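Trainee: I would like the atomic coordinates for the input below:
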Amino acid sequence: MRIVHSETTKARRARTELDGGQLVPPWECPERVDMILAGLRQAGFTEVVAPAEHGLAPVLAVHDAYYVEFLASCWDDWRALGREGEAIAWIWPTRTMPGRRIPRCVDGRLGHYALGADTAICAGTFEAAMASKDVALSALAHVLTDGGPAFGLCRPPGHHAAVDQFGGYCFFNNAAVAAQRALESGLSRVAILDVDFHHGNGTQQIFEARSDVLFVSIHGDPMTCFPYFMGHADEVGEGDGAGYTVNYPLPEGTGAEVWFHVLEAAKARIAEAGCELLIVSLGVDTFEGDPISAFRLAGDDFLEMGRRLAGAGLPTLFLMEGGYAVAEIGTNVANVLTGFEQGSAGAK
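Mentor: Modelled structure (predicted):
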């Protein structure tokens, strides 16, 4: 298992998140990276390599150019106004105020490009997002050239980032960037399997009208769970992409028996679609102790998750998404990768 990590992914250290009507320290923090690295070392994954730099072209292949420019300049524009706090959106286009023009001021642009008020932009955000994308692409390069699996320790995560919006701690959609690069490298169809507790709304939005990427997500029912406005079972793709979006929304409290039953259905759909590469958006916030999620997977269930993912029989790229029980996140991630290696060895 190739492990790819960059210390630059920790350059973003936001201080504020709007949660329950209060500004609190964000659940997504640099310490998550340290705990994952410690868990990997303890499990025997001791070789960690740095990514190569891949520039902006892969980002611009899936994200709007004006959005990318906004992310690059937002912090400096915000600070130029003499503001001490972090850049947080506070007004948005709405159903009755559709926002057909992008404002020039940073406050208006924040509202245009932000999904919600949960995610601040601070010093180091753009640099960390660039490094996170490089981690994903370098891990992908290993899978494509070597055929063996790889884990990209991405931070910030990516699956909530849409073509031209950020939120849910996500700025560039790492899985989408990697999938597009894989297609440009000659593959015909790629599967993105999102196992994070929260629906990957950004990944769905990027690919919902395309048939070369199959997006499959197992997540908390958006009727009660973030991001609320996408991820229902009847969202199956549009136009050429009809049938290539597959959503499995599950109720709060879902445990391993039901979750693994749905995982097998997801694997069957991936096999049916003839996908040549599996990208796993690996969120471990399905853990029973996660503070902002509501599934009930135990630590050992992540070993089984890895074994079952190996059963898909595809070249596999794991990219880190969510998981906020920081004390356990390293063990849970390591269990998935260990289980995958066990499952792969058993299949030989």
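
Trainee: going forward, measure contacts between C-alpha atoms and count neighbours the same way
Mentor: OK.

Trainee: which residues in the stretch 151-300 of the chain form helices?
Mentor: 174-184, 201-207, 256-272 (DSSP state H, counting those that start in this stretch).

Trainee: Can you tell me which helices and strands the first one packs against?
Mentor: To tie it back to what came earlier, the one meant is helix 174-184. helix 57-60, helix 125-146, strand 190-194, helix 201-207, strand 277-282 (3 or more CA pairs under 8 Å, 6 or more residues apart in numbering; DSSP states H and E).

Trainee: picking that back up, wait, which of the helices of the stretch 151-300 of the chain is closest to Arg101?
Mentor: For these, the distance to Arg101 is smallest for helix 201-207, at 20.9 Å, taking CA to CA.

Trainee: picking up where we left off before, can you put the helices and strands packed on helix 174-184 in a markdown table and add distance to Phe215 and mean neighbour count?
Mentor: Putting the helices and strands packed on helix 174-184 into a markdown table (distance: least, CA to CA, whole Å; neighbours: other CA atoms under 10 Å) gives the following:
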| stretch | distance to Phe215 | mean neighbour count |
| --- | --- | --- |
| helix 57-60 | 19 | 17 |
| helix 125-146 | 17 | 24 |
| strand 190-194 | 5 | 25 |
| helix 201-207 | 6 | 24 |
| strand 277-282 | 10 | 25 |
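
Trainee: Minimum distance to Ala268: which of the ones you listed has it?
Mentor: Judging those by CA to CA, what sits closest to Ala268 is strand 190-194, at 11.7 Å.

Trainee: can you list the residues that contact that closest one?
Mentor: By CA atoms under 8 Å, 6 or more residues apart in numbering, the surrounding residues in contact with strand 190-194 are 175, 179, 182-183, 200, 212-218, 266, 270, 275-283.

Trainee: ok, which stretches of the stretch 1-150 of the chain are helices?
Mentor: Using DSSP H, counting those that start in this stretch, helices in the stretch 1-150 of the chain cover 31-42, 57-60, 65-80, 106-113, 125-146.

Trainee: Pull out the buried positions in the first one.
Mentor: So the one you mean is helix 31-42. By neighbour count with 16 or more other CA atoms under 10 Å, helix 31-42 contains the buried residues 32-41.

Trainee: Just flag the most distant two among those residues.
Mentor: Maximum distance among the buried residues of helix 31-42 (CA to CA): 14.3 Å, for Arg32 and Arg41.

Trainee: just to revisit the earlier point, nearest to Ala150, of the helices of the stretch 151-300 of the chain?
Mentor: helix 174-184 (12.4 Å).

Trainee: quick one on the thing from earlier: need the helices of the stretch 151-300 of the chain in a markdown table (columns: distance to Ala80).
Mentor: Formatted as a markdown table, the helices of the stretch 151-300 of the chain follow (distance: least, CA to CA, whole Å):
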| stretch | distance to Ala80 |
| --- | --- |
| helix 174-184 | 30 |
| helix 201-207 | 30 |
| helix 256-272 | 48 |
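
Trainee: and for comparison, fold this next one:
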Amino acid sequence: MKCYYAKSTEAHDPIFRLYLGTMARNAEQAERARLLLAGLDRLDLPVTEPGPIPRELLEKVHTKELLDFLETGWAEWKKLPPSGPEVVPNVHALNSEKTYPKHIVGKAGWHMGDTSAPLGEHSWQATLGAAAAAHDAAKAVLEGDSVAYALCRPPGHHSSADVVAGHCMLNCAAVAAETLRGTHAKVAVLDIDVHHGNGTQDIFYERDDVLFVSVHATPETYYPFYVGYDHETGRGAGAGYNLNIPLAQSTGDDGWCDAVASGLDRVAEFKPDALVVSLGLDAHENDPLQGLKVTFDGFKRAGSMISSAGLPTVLVQEGGYLSPDLTTSLVAFLAGYTGRDIDL
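Mentor: Model prediction:
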């Protein structure tokens, strides 16, 4: 299995996060990558540095305004004395009538959906590297590999075409899907992160060439709260090509694996040419964000089920936060996917 990881991610180590009215350390820390790389080491899977990603591909996923903001926003922000070390929004464009702002504070509120994805000095290069890893993994699959893995940091599935949020910046799963669409007529995205992939859903919601399926903790009590319900099935040409499977936060291995199996049934019905998996590992019972109760065995079972679908597959890393079990969660999933008998 080819694995891709950009070292530029290591300089992206966000600080700010607002949680329940208090300032907290951001959960999307650089240490996450080291824990995931340790999992690849346990499986003797070396990583390859990805090449550059074409700007025109990014513009198929995101607006030019968002890309410009991510690229230049921090430098604009630092011209404002006394600005903090990261771009964090303090106002949002909520009115039905609105005009795109010229000021960086206005742009921050336009393009940032919450305070958990602050933009720092090195965030643009890091998210470019993450998207490039997803792009190269998809290219490997197009060139004949049955599966490839992209260790993407920061993750991307909460980012829509024009808004970043939830620790995410460039939507790497959407980048992988668009790369595959360059050759394939139909692509499915299966998101098994504990959070609903609201950004990915939004990007493909009106399309019938990309099926989106998400298995996640119920938004009734969990982020992103406003989207991820089972009545959201697509719009226009995309009607019927969006499936959400929300689960109670008490759900463990059996219920979660049953939901993944249901998602795979819908994927099989769609008959895609290739599959993108938004591989969040934050459904684990010991993940600090406490969304679901999945164990290592659950991840191993899910890996085996997804592999058995028999589709050319790009695995795109999403969430999974600082826990001693993050490394083993990745090992468990990939061991299940590859059929390796490994001591967890």
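
Trainee: Tell me which residue of the second structure lines up with His112 of the first structure.
Mentor: Superposed on the second structure with TM-score structural alignment, His112 of the first structure falls opposite Trp110.

Trainee: where's that match relative to Asn95 of the second structure, distance?
Mentor: Separation of Trp110 of the second structure from Asn95 of the second structure (CA to CA, to the nearest Å) stands at 11 Å.

Trainee: Tell me, how many residues neighbour Leu187 of the first structure?
Mentor: When neighbours are counted by other CA atoms under 10 Å, Leu187 of the first structure registers 16.

Trainee: shouldn't it be in contact with Leu278?
Mentor: No: look at Leu187 of the first structure against Leu278 with CA atoms under 8 Å: they stay out of range, at 11.5 Å.

Trainee: which strand is the longest one in the first structure?
Mentor: The residue-count maximum for a strand in the first structure (DSSP state E) belongs to strand 213-220.

Trainee: Run the angle between it and strand 277-282 for me.
Mentor: Per axes from the mean of the first three to the mean of the last three CA atoms, to 10 degrees, the angle that strand 213-220 of the first structure makes with strand 277-282 is 30 degrees.

Trainee: Strand 213-220 of the first structure packs against which elements?
Mentor: Going by 3+ CA pairs under 8 Å, 6+ apart, strand 213-220 of the first structure lies up against strand 190-194, helix 201-207, strand 245-250, helix 256-272.

Trainee: Ala11 of the first structure is nearest to which of the ones you listed?
Mentor: With CA to CA, the closest approach to Ala11 of the first structure among these belongs to helix 201-207: 23.0 Å.

Trainee: Give me the mean distance between that closest one and the second structure.
Mentor: Compared with the second structure after fitting, helix 201-207 of the first structure deviates on average by 0.3 Å (mean CA distance after the TM-score superposition for the first structure).

Trainee: so where is that helix in the second structure?
Mentor: Counting by TM-score structural alignment, helix 201-207 of the first structure corresponds to 198-204 in the second structure.

Trainee: Would you mind measuring from the equivalent of Glu321 of the first structure over in the second structure to Glu65 of the second structure?
Mentor: Using TM-score structural alignment as the criterion, Glu321 of the first structure maps onto Glu318 of the second structure. Noted for Glu318 of the second structure: a distance of 24 Å to Glu65 of the second structure, by CA to CA.

Trainee: more neighbours, the two?
Mentor: Neighbour tally, Glu318 of the second structure and Glu65, criterion other CA under 10 Å: the higher count belongs to Glu318, 32 against 17.

Trainee: shouldn't the more buried one be in contact with Gly156?
Mentor: Yes: using CA under 8 Å, Glu318 of the second structure makes contact with Gly156 at a distance of 6.7 Å.

Trainee: coming back round to it: quick one, which of the helices and strands packed on strand 213-220 of the first structure gets closest to Met230 of the first structure.
Mentor: Nearest of these (CA to CA): helix 201-207, 6.1 Å.

Trainee: which residues sit against the closest one?
Mentor: With CA under 8 Å, 6+ apart as the criterion, helix 201-207 of the first structure contacts 62, 159-163, 173, 175-176, 213, 215, 227, 230-231, 241, 245.

Trainee: same check, this time on stretch 289-300 of the first structure
Mentor: 197-198, 220, 252-256, 285-288, 323-325, 331-332, 335.

Trainee: If we use 10 Å, what do you get?
Mentor: 27, 196-198, 219-220, 225-226, 250-257, 259, 284-288, 305, 322-329, 331-333, 335-336, 339 (CA atoms under 10 Å, 6 or more residues apart in numbering).

Trainee: of all the contacts of helix 201-207 of the first structure, which comes closest to Leu153 of the first structure?
Mentor: Ala175 (11.9 Å).

Trainee: Against Phe151 of the first structure, how distant is the closest one?
Mentor: For Ala175 of the first structure, the distance to Phe151 of the first structure - CA to CA - is 12 Å.

Trainee: Then Gly124 of the first structure?
Mentor: Using CA to CA, Gly124 of the first structure is found at 23 Å from Phe151 of the first structure.

Trainee: Which one of these two is surrounded by more residues?
Mentor: Phe151 (28 against 18).

Trainee: Surely the more buried one and Glu321 touch.
Mentor: No: Phe151 of the first structure is beyond contact range of Glu321, at 11.4 Å (criterion: CA atoms under 10 Å).

Trainee: joint contacts of those two?
Mentor: Joint contacts of Phe151 of the first structure and Glu321 (CA under 10 Å, 6+ apart) are 280, 282.

Trainee: I figured Leu18 of the second structure was touching Pro89, is that so?
Mentor: No: contact criterion CA under 10 Å: Leu18 of the second structure and Pro89 do not qualify, at 11.0 Å.

Trainee: more neighbours, those two?
Mentor: Shown here are Leu18 of the second structure and Pro89; by other CA under 10 Å, Pro89 has more neighbours (22 against 13).

Trainee: Aligned counterpart of that one in the first structure, please.
Mentor: Using TM-score structural alignment, Pro89 of the second structure pairs with Ala89 in the first structure.

Trainee: That match contacts Leu110, doesn't it?
Mentor: Yes: using CA under 10 Å, Ala89 of the first structure makes contact with Leu110 at a distance of 5.1 Å.
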